[in-house]
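A.B. asks: Sequence and computational prediction follow.
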Amino acid sequence: MSLKQSKPIDRLYHEVANYDLVIVPDSPLADALNRRLERPHFGPFAITPRRLATRRRETAEDRTAFLEVIDETDLSWKEIAYTVGNVLQCWEYRGRADAIFEYGAFDTPATRTVVDIVSSLQTSSRLLADYEIDVDSGESVAVVGESQLTNLERSILPDEYDSIDRFTADAFDLPAFRIFESPAAIVDAILDTVTQDNADEIAIVLDSSSEYSPLIESALETAAIPYYGGPGFMDDRDHRAFVQLLRCTTAGSDTRVHSVKPLLSCLGATVPIEHDGKRLTDVDDSEIGWLREFIGRADALTFEATLNAYEDRAGRTLETFREELARLGVLEEPITTDAIDRLAFYLETYEVPIDRDNEGVLLADAKSASFVDRPVVCYLGLDEDWTHDSPNRPWVDRNEEYERNVDGFQSLLQSGVEQQYLVQDAAGGTAVTPCLYFDELLETEFERFSDLESIHHSRSDRSTGDGFDREPLDAPVDPERVETVSQSSLNTYANSPRDYCFGRLVDTPDKHYFVDGNLFHDFAEFVVNHPEFVDDGRLEDAAAVMVEETRAFHRRIDLETQRTRYRIGLETICDYLEEHAPTETTFLTPSSGWGENFFAEYFDRDVDSPVTERWFEDDDLRLKGKIDLVQSPTRLVDFKSGNRTSATQVTKHGSIDEPSDEPNFQALCYLSYWRRQQPDESLEFTFFHFLETLDDVVAGDATLEDCLTTLTYRPIAFDEFVQTRTVFDELREDAANDCNKTFSKADYETYLAVLDAYDVPRTRDADEMADSPFGEALVERLVDDVGDYKYVRNGCVQAFRHLCGYRKEGYFVEDLDAFERFVDEQLEELNRYRRGEDRFPIDGRAGEPNYRYVDTRDMLLTDSRATRGTAQNTHTEGAPAADPADSEGHR
């Protein structure tokens, strides 16, 4: 792998040392040459065209021009920024400010106004346009990297000068790419190398908008290693927090606590995570009382008053921000949404200059630098985000711009005496695409870094002594084994083991559907204990108190809708429990209760029925959970506030052999436990979706049956069950028409003969059963016995559907046996991960996680570039996994 050899800085200096003036394309190269100057020199030696013309450090002239134009015109800030950018860019590429008028689409009144104003300012472009290098005195001039100068920069060059190429005719062999597993691993490798003593010798080149930037900055800060060139004006936490405070004043009453957490943190306020999803105005917490009161008087605030209030609360002054507001002329403006939007646009568009201490590690932006003068240079990422976006304007020669960027890129890659290329080969299972300039520079065909010369670094490498050592713990940690698991934890683990892991490590905020579900469950338990107590008046009281308990989660405009929803849900629970009151409760031992019951406290009555909220933990089964209602010795009921799912969907999502991306093992878990309490009994497990008929209740035609999904457990093997006379009779009487007709003309002995000769496949797919030896033999036998009629063959197809229906809507002995073995396997695998023998994987049993059911989405860095800045929980209202009854700790 080779590039054009860039001249080392010392060699380049010796080539230009005897010239009086050296023009270079960028400031870092100029500074590097000036530091090597070995003779007295009057005036500038190595310098960029703009610094030569202005005699000052280069400034962001687009920001300067913008500030001037907003003072002199009534144009909108966005139009000004757009127009100023076009004018200055065209000036740069064409050499004249008025050249933009040659392009009809850009010759507008706003453009002419901006050109008039900008042309009269002492910007670097104006000074550069008026400047000429005077060589009458006999000064010798050299130009280094002339092709990287723009037309406006070239306009100052004299008629006679020497052009010095930055590259030689030799090839530069790229060092091997060092491939790491993650950005965090790359940062760890940097910290193994950088110390406070050698910080001034090291530069780090990265895409400043990538995840590497905040990672490396925080890592260096933690290690107390000085650095510069990194965070900008809006990276200051107080500056970001102040803008957020401005946003709060106009955000309205629906502002949630989680959206102001950074502001509260910056002000030293700590609010429990449980409040994150609640409306700020409805949270009674002393830590945010000041903010609520401040927002309450937002109508009378100006930018200056808001800044004063922030400074008083934070105990810090924001002088640079105050100066910037004054420069924009908004200090005395009242706080409005439009004014805040204008300020935010300005801060996002322009980088406000700040004073820096130029000490320590140099952080250089890959898209801004073409040279770094440090002995050791580390390049982070080198991916497609390093590619420049060439301006899409008619005055820009895209090919020339591309060549300029390629030259700058290969020059940058050769900076320093020692180069280290630290990259990822894949992120989230997807190959990382190297910077597109490598396609131009390398003859080798490649798609990812591992296709090129590379060295892989893994976690185990950190003990090899190759700069990746870690200090061992004083004593090994023996993690506590997980001996039992709830169905909700099993669901989460099956969807994504890593989400399960993080779910045990971090707290999550309260969600309205959890609070709703808890209250509904408490009400159901209360009704079972006091059915005669709950009349229409108390139903209304219960709905009203639920509104109050959940008020912080809902917009004010939605509260009446929620009241109706709660009232209908409570009524439906009462109707169900009236028709299906628990029976034969004497076989249960008294229950000591599981947690507290909200409505028992509210109505001042006890709940002590043995049939409600029964907690179990079976060490042999390694399962635990809470049964909402034991309706009878053979029937369990679970209350659900989410959308109804059919029995077929439940068995599909609980399948062991064919993993689902919506795993749901609740029915399997509870039936496995209950069959040990009621051995050799047929059992039923019913999901009662009490909000399923919400619309039907409003329309007046609701039925309880539409709320129920019931699964059966038969204490017999499936292949034995299908041989029973009961099944044969159902095929004759209760199946579809052609099936009934066909089997009514066959005898039971014929049916048994086929079953004796062939095994019935354990499948839920009728087509698969039809194609099996059993299916083919049954069709052949019935055709022989009944006749080769179309209805006979169709009747057999219907029979296969009927037989598969038993397994689609319930379970048999082998199903629960397989589930119990599955639980053991999953717990052993889980404990292996807990011991550190391998990492908790992101992908679950069905492959990529179903992110609708992931609780810690921001922690699953499947593709760091795609997920950066995305820190949100992806549960949705009504999603099955969000039902509070799916969590053993929902109180």
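C.D. replies: Good, I have the coordinates.
A.B. asks: When you work out contacts or count neighbours from here on, use the C-alpha atoms and nothing else.
C.D. replies: OK.
A.B. asks: how far away is the nearest residue to residue 703 once chain neighbours are set aside from residue 649?
C.D. replies: The spatially closest residue to residue 703, leaving aside those adjacent along the chain, is residue 693, at 7.5 Å (CA to CA, 6 or more residues apart in numbering). Shown here: residue 693 relative to residue 649, a distance of 19 Å by CA to CA, to the nearest Å.
A.B. asks: now swap in residue 213 and tell me
C.D. replies: 46 Å.
A.B. asks: Could you check which of the two is surrounded by more residues?
C.D. replies: Between residue 213 and residue 649, counted using other CA atoms under 10 Å, the more crowded position is residue 213 (20 against 15).
A.B. asks: Now do the contacts for that one.
C.D. replies: Contacts for residue 213 (CA atoms under 8 Å, 6 or more residues apart in numbering) come out as 206, 207, 230.
A.B. asks: Ranking by neighbours, what's the top pick from the residues you listed?
C.D. replies: Result: residue 206 is most packed of the contacts of residue 213 (other CA under 10 Å), 24 neighbours.
A.B. asks: Quick check, that one in contact with residue 369.
C.D. replies: No. In this structure residue 206 lies outside contact range of residue 369 using CA atoms under 8 Å: 10.2 Å.
A.B. asks: want to compare, so here's the second one:
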Amino acid sequence: MSITRAKSLDTLYTDCKDFDLVLVPDAPLASALNRHLDKPHFGPFAITPRRLAAQRREAAEDRLAFLEVIEQTALSWKEASYVVGNILQCWEYQGTVDAILEYEAFDTPATRTAVECIADMDTTSRRLTEYEIDAEPSVAVVGYQQFTELERSILPAEYETIDPFTDEAFDHPPFRILDSPAAIVDTLLETVTTDNADEVGVVLDASSNYSALVESALEAADIPYYGGPGFTDESDHRAFLQLLRSAHAGDETPVSDVRPVLTQLGLSIGIEHDEKRLVDLDDPAAEWLLEFRHGISTTTFDAAIDAYEDITDSQLDAFRDELATLGILDDYVTEAAVDRLEFYLRTYDVPMDRENDGVLLADAKSAAHVDRPIVFYLGVDEDWTHSSPRRPWVDSDQEFERNIRQFQLLLQNGVDQYYLVQDTAGGTPVTPCLYFEKLFDESFERFSDLESISYSRTSRSSQDGFETEAIDVSTDSVELISQSSLSSYVNSPRDYFYSRLVDGPDKDHFVEGNLFHDFAEFYVAHPDVVTEDELDAVADVMLEEVEPFLRRVDRDVRRTEYRLGLQTIVEYLDENPPQGTAFLTADGGWGENFFAEYYDRPVETPHTECWFENDEISLKGKLDLVHGPTQLLDYKSGAKKSAYSVVKNSALDPPSDTPNFQALLYLAHYRTEQPDEELQFTFFHFLETLDELVAGDASLDDCLTTVSYYPCSYEAYIQRPAVFTELQEDAANDCNKTFSKVGYETYQAVLEAEAFPATRDSDELIASSFGQALIERMQEVVGDYKYVRNGCEQALRHLLRIRTQNYFTDDVDAFEAFVEDRLAELNARRDGDERFPVEGAGGEPNYRYVDHRDCLLEEGSR
């Protein structure tokens, strides 16, 4: 089977012109045929059954019936909507208003009440039921299969049917595959202008994201259009509803939830406050909204509209009229009343006065005819498929045939048709409209399986309309990079790029972390000021700073965490005070300290918050604590990680999926300050032992993770006698037993004879030539015992742990080269050599660690 060719309007008019009356299934087709009239005609020529019977423009009778029922009966709004929808639908399919009562499951008191009410209304369906066409006129029916039982009820005894289809197949144009909805809309705008807008129709799923994209794009280009946004899509109407809803949202509402309302009201609050609770925000811009919220339960809808109009300098006359129609204009704005109003506006289309000029936006599930010479079809995906009503009065097979006929007619509108589609979205294939399964004699899963042409916005030639003019703009190159920026860039260059452009909100853990860091710095400078009793006051002031982010139920728990975390920091610094004088060549400071201001005391120590900019290796950063000549420390409020995890996350080839280069970067810098020294970097997870502190059994050692840097290669390090001693004394039992029976020379001879492999996998190491040589040599010297082989395998794992938990000269050298490569790459992209890609050096980014997820399009969506 294939798409059946529809008759052209000229052919259809020729078939119909000799009849006195022509009934058609939809109004646009009627208008098109009437425009073809070439001689005067008395009365209607082409017309829909409803328009003929009503003698007026068709109205949305479901809304009118609902309004009548809620006014005349005691039914709730949702119950009234449900039974009204069923009654009108059954009436349409069965031909009488009370046909629904023949179905036992629907013969309810509510349904009978609504039937009595609707039967007395002057509805189009009632006029259609009572209407009879005079026997004298000759009548033609175009597309008889498209008519419902109620529409067919007006047909006279004699009439002619005209099939809108021919016997030929429609050779449809290819599907034009573009990268994204934005690319599809851009392609549309390359064709549409203010001069040709009246010649263009756009068919789309009105509920899809194409609808909003097309409308906003046309508005931005000052191109007129109609048939698109509805009553609740009006910006002031939408903002007013959001205002009413936000007024009942409760005290836990964050600023981000009400930002659209604030923006529409003309109130500005910085994005850094997005995650703070509105009621705790000390900002003049929030005062109006908080005052409105405070008195909402005793405010009428009319008064609420007045308040909105006053602050926005707008007029909501249409909204006020609709509330009056509903009979709730003078009702109080309770939460239940807002629920009812939102339900009504989601369920029914409120009529609007529109200018019928410009681009015609048509819903793919409504009309079958679009009377424009150029028609664009956007999406054409599975959402274009009708959902047939699941009711006993609906013949599903007949309904499917009606819908597929309408779909075939829809695809053939205009002289030129353009099917603009996506092949994938978010990496997942886009399923074409399910009617194609019935129409095409071939299997497919996506548009590229059908006759299609792929377009790429980056590869279009100038005649395709995508040529861009190069702009010569000089850019400052990035000379230094921090550990956080490097980690972000390696995970996803595109996310790093957006972090340079887009501000983000403050977060509670950022604020908490900064306060803990400031306290630790202050305590190093003034340990005498903060007594044991003073820690309670410090915890209180920290809670006060973080309170806007917290739910009330969480505050006592957080305050306890702060108090115990402060206690742990004090205990560690008391037992391990910084040693020596300044060890770093610091370039500049790092800003203010909260507790220095709180206690009105300066914080000037050579050990804390040491900022550095190292031009030699292109690195910059801030060291929390220079604990001693060879010891660095960083405070962490998050969960503790092992030394193995720290080193693994700083892997370079390939990078880890959770890249973090903090320890490696700081050690790389510090070795330029302390060359040829063994260095240590310690993460102090001061919240790690909260449970143990409560139980009275905490150990500071459980808070510490230390990685070391050795100023030699790994191979040179494991040849040290001290490492051999570890194998004799500190490794697993069989290893100690085996190596205690040999001398250092035996161990050294194996290391000199065989190269240690580059692997970091223990099984690969054991199976390597080095591993097998060690096992064979030890079996020769000690004996071919089971414990010897096991001891050698334990020794190899011990040696591998040294590699995977520490850094060596070759590791840091490789890191410095890696940094230079990334900076060269980054600056080339800043200069415009290529776009910042989503994928980083390690491939697909770890989306858990991106900050601007909504800005990143995956490979299939670009």
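C.D. replies: Noted; the coordinates are in hand. Keep in mind the model is a prediction, meaning the values are calculated, not measured.
A.B. asks: from what I can see the residue nearest to residue 703 of structure 1 touches residue 706, true?
C.D. replies: Yes. Applying CA under 8 Å, one finds residue 693 of structure 1 in contact with residue 706, separated by 6.9 Å.
A.B. asks: Which one's more surrounded, the two?
C.D. replies: Taking neighbours as other CA under 10 Å, residue 693 of structure 1 and residue 706 compare with residue 693 leading, 23 against 14.
A.B. asks: Map that one across to structure 2 for me.
C.D. replies: With TM-score structural alignment as the criterion, residue 693 of structure 1 lines up with residue 689 in structure 2.
A.B. asks: who's in contact with its match?
C.D. replies: Residue 689 of structure 2 sits in contact with 698, 699, 702, 703, where contact means CA under 8 Å, 6+ apart.
A.B. asks: ok, the equivalent of the second one over in structure 1 to residue 690 of structure 1 distance?
C.D. replies: With the correspondence set by TM-score structural alignment, residue 699 of structure 2 lines up against residue 703 in structure 1. Distance from residue 703 of structure 1 to residue 690 of structure 1, counting by CA to CA: 11 Å.
A.B. asks: the more surrounded of the two?
C.D. replies: residue 690 (27 against 12).
A.B. asks: The more buried one: what's it in contact with?
C.D. replies: 569, 572, 573, 639, 640, 641, 707.
A.B. asks: now the match of residue 699 of structure 2: how far from residue 694 of structure 1?
C.D. replies: For residue 703 of structure 1 relative to residue 694 of structure 1 (CA to CA), the value is 11 Å.
A.B. asks: which stretches of the stretch 51-200 of structure 2 form strands?
C.D. replies: 139-142, 160-162, 165-169, 175-178, 200-204 (DSSP state E, counting those that start in this stretch).
A.B. asks: Same question for the stretch 501-650 of structure 1.
C.D. replies: Remark: strands assigned in the stretch 501-650 of structure 1 by DSSP E, counting those that start in this stretch are 612-618, 623-632, 635-640.
A.B. asks: Translate residue 450 of structure 1 into the numbering of structure 2.
C.D. replies: So, by TM-score structural alignment, residue 450 of structure 1 is matched to residue 448.
A.B. asks: doesn't residue 423 make contact with its match?
C.D. replies: Yes. Using CA under 8 Å, residue 448 of structure 2 and residue 423 qualify as a contacting pair, with a distance of 6.4 Å.
A.B. asks: tally of neighbours for the corresponding residue of structure 2 for residue 115 of structure 1?
C.D. replies: Under the alignment (TM-score structural alignment), residue 115 of structure 1 maps onto residue 115 of structure 2. As a burial measure, residue 115 of structure 2 scores 21 neighbours (other CA under 10 Å).
A.B. asks: what sits up against stretch 39-47 of structure 1?
C.D. replies: 20, 21, 22, 23, 24, 27, 30, 31, 33, 34, 52.
A.B. asks: rerun at 6 Å
C.D. replies: 21, 22, 23, 24, 30, 34 (CA atoms under 6 Å, 6 or more residues apart in numbering).
A.B. asks: Also stretch 12-26 of structure 1?
C.D. replies: 33, 45, 46, 47, 48, 139, 140, 141, 142, 143, 144, 149.
A.B. asks: which position in structure 2 aligns with the last one?
C.D. replies: I take that to be residue 149 of structure 1. So, by TM-score structural alignment, residue 149 of structure 1 is matched to residue 147.
A.B. asks: Give the aligned equivalent of residue 178 of structure 2 in structure 1.
C.D. replies: By TM-score structural alignment, residue 178 of structure 2 lines up with residue 180.
A.B. asks: wait, residue 509 of structure 2
C.D. replies: Aligned counterpart of residue 509 of structure 2 in structure 1: residue 513 (TM-score structural alignment).
A.B. asks: I'd like to know how many residues surround that match.
C.D. replies: By other CA under 10 Å, neighbour count at residue 513 of structure 1 equals 20.
A.B. asks: and residue 448 and residue 423 of structure 2? which has more neighbours close in?
C.D. replies: residue 423 (27 against 19).
A.B. asks: corresponding residue for the more buried one in structure 1?
C.D. replies: Aligned by TM-score structural alignment, residue 423 of structure 2 pairs with residue 425 of structure 1.
A.B. asks: Excluding sequence neighbours, find me the nearest residue to residue 296 of structure 1.
C.D. replies: Here the residue nearest residue 296 of structure 1, using CA to CA, 6+ apart, is residue 249, at 8.0 Å.
A.B. asks: pretty sure the one you found is touching residue 295, no?
C.D. replies: Yes. Shown here, residue 249 of structure 1 and residue 295 form a contact pair, counting by CA atoms under 6 Å, at 5.0 Å.
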